[in-house]
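Novice: Sequence and computational prediction follow.
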Amino acid sequence: MCICHLPCRPVKPNIIGEQISSKMGAHYHCIICSATITRRTDMLGHVRRHVNKGETKSRYIVVSTTKPSNEILKEADTDVQVCPNYSIPQKTDSYFNPKMKLNRQLIFCTLAALAEERKPLECLDAFGATGIMGLQWAKHLGNAVKVTINDMNENSVTLIQKNCHLNKLKVVVDSKEKEGGDCLGEEEQNLGNIKVTKMDANVLMHLRSFDFIHLDPFGTSVNYLDSAFRNIRNLGIVSVTSTDISSLYAKAQHVARRHYGCNIVRTEYYKELAARIVVAAVARAAARCNKGIEVLFAVALEHFVLVVVRVLRGPTSADETAKKIQYLIHCQWCEERIFQKDGNMVEENPYRQLPCNCHGTMPGKTAIELGPLWSSSLFNTGFLKRMLFESLHHGVDDIQTLIKTLIFESECTLQSQFSTQTPSNVKKQEENDVFIKTTDTTMEHLQGKRKSHEVITNLAKKQKSDVSTEHPPFYYNIHRHSIKGMNMPKLKKFLCYLSQAGFRVSRTHFDPMGVRTDAPLLQFKSILLQYSTPTYTGGQSEGYVQSSPENSVADRVE
């Protein structure tokens, strides 16, 4: 019996004419919604619905008439006041998710790296809720940023103002300054002001221009992308957090088709597939506003997908960005994949593009077309190294391991081949992005259209020459391609074996057992089999004969 229900008790039926049957001998009474449930099976389903909604306490049992006090949490030296049901989105206006701490730290390091290029920055947290993210920006970056926290809900706006006062920050509401305390110390006077607005996010982004915009709605963010790219400044950054993982991870394929216009299936590389879906949606929204993008990094974890892009203004950049949105051919037998070749001509046999020969050996249609997806790089090595420096500078220890993994993944190299550098050298590390190389003259590029066009043209030429240096798309899961009856080598050793064979290889944050490499699946399986050892069980050990490397990989797999 659930804690929110009273024990069952038999009740004599009130016979009024023939409306109530005399067979009713007992019922269950819900003390949450005062509903009367006749059968026990119906009561169990009724309880589950209350539990799923977070309604596990009765609203009729009131011990005290005073309103419950709000709880105060602390994250990254920032105090934030939350509602009693702060972790349940359906029960509170100001939702606060402690599991998104990693997401907030990544965005903070991104903004800190951007603040080194030019300052002050106009920053927007479009969906503030408790305001924790904007408070961290203003408290740790000070006057380098001008933070605007927005939320449509009036209760959330009130809570954001309280949290600003709690952290002794100045609040600007409707051009009126409200100080958080009676007197501010010398250290607290260096903190930046926070502007709190109560407005629809689309309206606010249409009215004002920003250098940095973060979108984190509850679910998909496709409804706010057009407004975000309408007034974003040149060389600015847009970060998008998507929490609709059921559609992005191919659990609700019809929803992904509705929101993103993308056809997907569940694959071994479904997390990177989700990241490329979001980047493709962001790229299309930017191209509609005559802007291009450069992906700084894309992260897909268990409960969110984070995409951070830099905005490049101009139709030339928009055209270059649109060309990187392509369809993917995926083999459903061996899970080999390849992006379709450029061109508008209809190909007679698209299966020829796949490296595998499943279509010739298997009956029926073996491949499926997925997309449209982002086909270019998902990481900028230089910007990630600057983020690593900022994480060291500000003492953000939780994400340093993740950023290092992203750096190895962007270069597609092993950790043993990565040369350690001091923070000062990391900060001066040359990036692939020409804008970041010339950070001292960034404002000069913003002053004249001719200079910006020249820089964008140079960037496009450099990107064409650096196509071969991009990390390979997608990855292979070592367990998905394991061989029956064979013991696989350890993952670290297998990575070394692939590197010794002449292939680029690295681990990936998308999958702990994933291997990102430019080796075709046929070579991948061949090397995996070559260094696997047979499993001797019972009498099978005497009659086992190891296959030679010259034999067919398909025969060895069988």
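Specialist: Perfect, I can see it now. Numbering: from 1, shown residues only.
Novice: rest of the way, CA atoms for contacts and neighbours
Specialist: Noted.
Novice: any idea which helix or strand carries Asp211?
Specialist: Using DSSP states H and E, Asp211 sits in strand 210-215.
Novice: Toward the C-terminus, what is the element adjacent to that strand?
Specialist: helix 225-230.
Novice: Which strands and helices lie in contact with that following helix?
Specialist: Judged by 3 or more CA pairs under 8 Å, 6 or more residues apart in numbering; DSSP states H and E, helix 225-230 is in contact with helix 201-207, helix 270-288.
Novice: Return the set of buried residues in the first one.
Specialist: Just to be clear, that refers to helix 201-207. Residues of helix 201-207 classed as buried by neighbour count (16 or more other CA atoms under 10 Å): 201-202, 204-205.
Novice: Looking at these, which one is closest to Ile213?
Specialist: Met205 (8.9 Å; CA to CA).
Novice: Pasting the second one now:
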Amino acid sequence: MEAEQNHQNVPEGYKVLKEGQASILYKEEKLQADLEGKIRTGKGKRNCTDQNDTRGTVFYNPVQEFNRDFSILSIREFAKIRQEEKQKKNKDHDGISILEALAATGLRSVRYMKEISPITKLLANDIDSTATELMKKNFDFNNIDPNLYQICTQDAIDVMNLQRMNKTFFDVVDLDPYGTAVPFLESCLNSLADGGLIAVTFTDMAVLCSRTPHVTFYKYGGSPLNKRYCHEMVSLSVLIFHQALRLVLHMISQMANRQQKYIEPLVSLTVDFYVRLFIRVHDGPQKCHSSITKYSHVFQCMECESFWTLPFGTHTEQEITKEPSHKWQKPENINQEDAIKTRQATKKQSNQNQQEEEKESEKKLKDKYQVSRISSIPNRCTVCEGPLAMGGPIWNGKIHNIEFVQRLLEVARNNSDKTHADYQKEVKLGTTKRIQAILAAIIDEDQCGESPLNWDFSQISSSLKMQNPKKNELFNAFRSVGSKLTQTYYDPRQYKTDASPEVIYDIYRAFKMKECNGDQDKIFRNINQLGFAHRILSQQAKIIPNLNGDPIDGVEKETKKNKKKKYLPNPQPHWGPAARATGNKK
């Protein structure tokens, strides 16, 4: 986001901020310090400094430029998919309709109008009159056609419920609140068209990462476990956000199911300090049946890093065979001529019956759902014999549609490739490099299939008092035992694998043996005899990995070949959530 000082017709007291193709007016005001030199914030009193003594009258955070860029890229591609689907059904497609229920400055809505085409209607709403006044200025400032948008000052929940009442459903509903989006989700689903897209942000990571699980449970319907993979489930560490993402998806899916709708996550991100989800929502009670297989409890060992997931239910297909039906008819007294006609008709009917019987005798498949048996989860950890804790429930299904991600990556690459034929046509995004890096990492991560949570191998190394194996050695070791391994898209220290906990610890036992040259004294040095690490190292390995060989394959080769950075640093210092706006409160 760039600030422009010299711009025509800028009202006094405002400055112009440029992002993408939008230029918006923005106003800040000084906070009054008390006699002690402190200012009042949402988290109490703080010392007044140059970094925190001003607040925007309307909420705006430049850190969210990636969020807005990614949203534009995703909605553009969704609009193309929407058009393709309607063309297959021979239906006209004039464009998409968008609702931004919490629009603040209107920056996101202005960018949507200028960078996404075609849009038939956009509704920008905010409950704060200061925000909507600024919004109107910004739409005028950017010369947006007033026939294509509407600005209203209402409660977001009322606005979305009104759309259902009037049956004016939107193709896209964008929710980007300050904090949690939970209060708005039921209404959001009410206002969404069949097959529509929800783009929703959650920034209340302190709750999702809470060490008080009862708070997370009553707000999100699930409890996090305070372990490293909680990046999919969550703790305050940047390593732990992913468990939060799956808690949120589980909650949204349940809300949709209650309205006889089901969700299809297109892209699910945990970046910086927030969760951002792009979810298609379809009508169809029949598809809701499979939800029981997509929710899982997580069972975590309280001593080592092992964990297991148990879905609420299982799905099988049951074969059903229909027996051919034979109808008996009472014979009648008929003459010879009628008898000939009857025989001819009977022969014709017989052929028809035979064809029908062949169809009836065909085997049909019927979906069958059953609750899971808890016997598939051990009573104690099978690696270290430690006790298990239960967390969740979480969403255990796909969190990305890889075909959609590949489409986004192709467009993002074209966006920065000056040699591409469509380079001049593409709207340039300021965070294209970061978008490409994350999308490529998501595709890489997908090779591990349905493995829902991640592993922090540095914790295993630490507990076993050994050095962290090199990344190339890890990839080779897992490949040698027939398992897949990949780094997560959000943290290079986190890994996903389809290997079981027993196999993972067998691999690390082998690395420990190699590091100590098989010397038992060195292996158990500084290891507490009563601790879980001693129990792990005392066990006989069932699988022996090959720790020598070609270290890199697959996507890792491509990463080195293309010399693309997979993880980019924060572009600015103080990268994090912004303070609340002052609004119309004086």
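Specialist: Arrived safely. This structure is a prediction, so every number in the text was calculated from the model and none was measured.
Novice: What would you report as the TM-score here?
Specialist: The TM-score (TM-score structural alignment, normalised by the length of the first structure) is 0.66; 404 aligned residues with a CA RMSD of 3.3 Å.
Novice: And the strand holding Asp211 of the first structure, what's buried?
Specialist: 210-215.
Novice: And the helices in the stretch 251-400 of the second structure?
Specialist: 285-288, 336-360 (DSSP state H, counting those that start in this stretch).
Novice: Just put those in JSON lines and tack on distance to Cys188 of the second structure and mean neighbour count.
Specialist: Formatted as JSON lines, the helices of the stretch 251-400 of the second structure follow (distance: least, CA to CA, whole Å; neighbours: other CA atoms under 10 Å):
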{"stretch": "helix 285-288", "distance to Cys188 of the second structure": "18", "mean neighbour count": "14"}
{"stretch": "helix 336-360", "distance to Cys188 of the second structure": "45", "mean neighbour count": "12"}
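Novice: Make CSV out of those and add distance to Cys381 of the second structure.
Specialist: Listed next are the helices of the stretch 251-400 of the second structure as CSV, based on distance: least, CA to CA, whole Å:
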stretch, distance to Cys381 of the second structure
helix 285-288, 33
helix 336-360, 50
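Novice: Indicate which one of those helices is closest to Ile119 of the second structure.
Specialist: Proximity to Ile119 of the second structure (CA to CA) singles out helix 285-288 among the helices of the stretch 251-400 of the second structure, at 29.9 Å.
Novice: which other helices and strands contact that closest one?
Specialist: Counting contacts by 3+ CA pairs under 8 Å, 6+ apart, helix 285-288 of the second structure packs against strand 261-271.
Novice: which among the buried residues of helix 201-207 of the first structure gets closest to Thr321 of the first structure?
Specialist: Met205 (22.5 Å).
Novice: if I line the two up, what does that closest one land on in the second structure?
Specialist: In the second structure, Met205 of the first structure lines up with Met160, judged by TM-score structural alignment.
Novice: what's the helix or strand containing Val80 of the first structure aligned against in the second structure?
Specialist: Secondary structure from DSSP H and E places Val80 of the first structure in strand 78-82. Strand 78-82 of the first structure corresponds to residues 22-26 of the second structure when matched by TM-score structural alignment.
Novice: which residues touch the matching stretch?
Specialist: Around stretch 22-26 of the second structure, the neighbours that count as contacts under CA atoms under 8 Å, 6 or more residues apart in numbering are 10, 14-18, 56, 58, 105, 107, 110-111, 114, 134, 137-138, 141-142.
Novice: The match of Met205 of the first structure and Leu102 of the second structure, how far apart?
Specialist: 11 Å (CA to CA, to the nearest Å).
Novice: How about Pro387 of the second structure?
Specialist: Distance, Pro387 of the second structure to Leu102 of the second structure, using CA to CA: 45 Å.
Novice: Please identify which of the two sits among more neighbours.
Specialist: Leu102 (22 against 16; other CA atoms under 10 Å).
Novice: residue in the first structure matching the more buried one?
Specialist: Per TM-score structural alignment, Leu102 of the second structure is aligned with Phe127.
Novice: residues in contact with that match?
Specialist: By CA under 8 Å, 6+ apart, the contact set of Phe127 of the first structure is 149-152, 201, 215-217.
Novice: if we go to 7 Å?
Specialist: By CA atoms under 7 Å, 6 or more residues apart in numbering, the contact list for Phe127 of the first structure reads 150-151, 215-217.
Novice: Surely Ile478 of the first structure and Arg516 touch.
Specialist: No. Counting by CA atoms under 7 Å, Ile478 of the first structure does not reach Arg516; the two are 10.4 Å apart.
Novice: neighbour count winner among these two?
Specialist: Taking other CA under 10 Å, Ile478 of the first structure and Arg516 do not tie; Arg516 has more neighbours (25 against 20).
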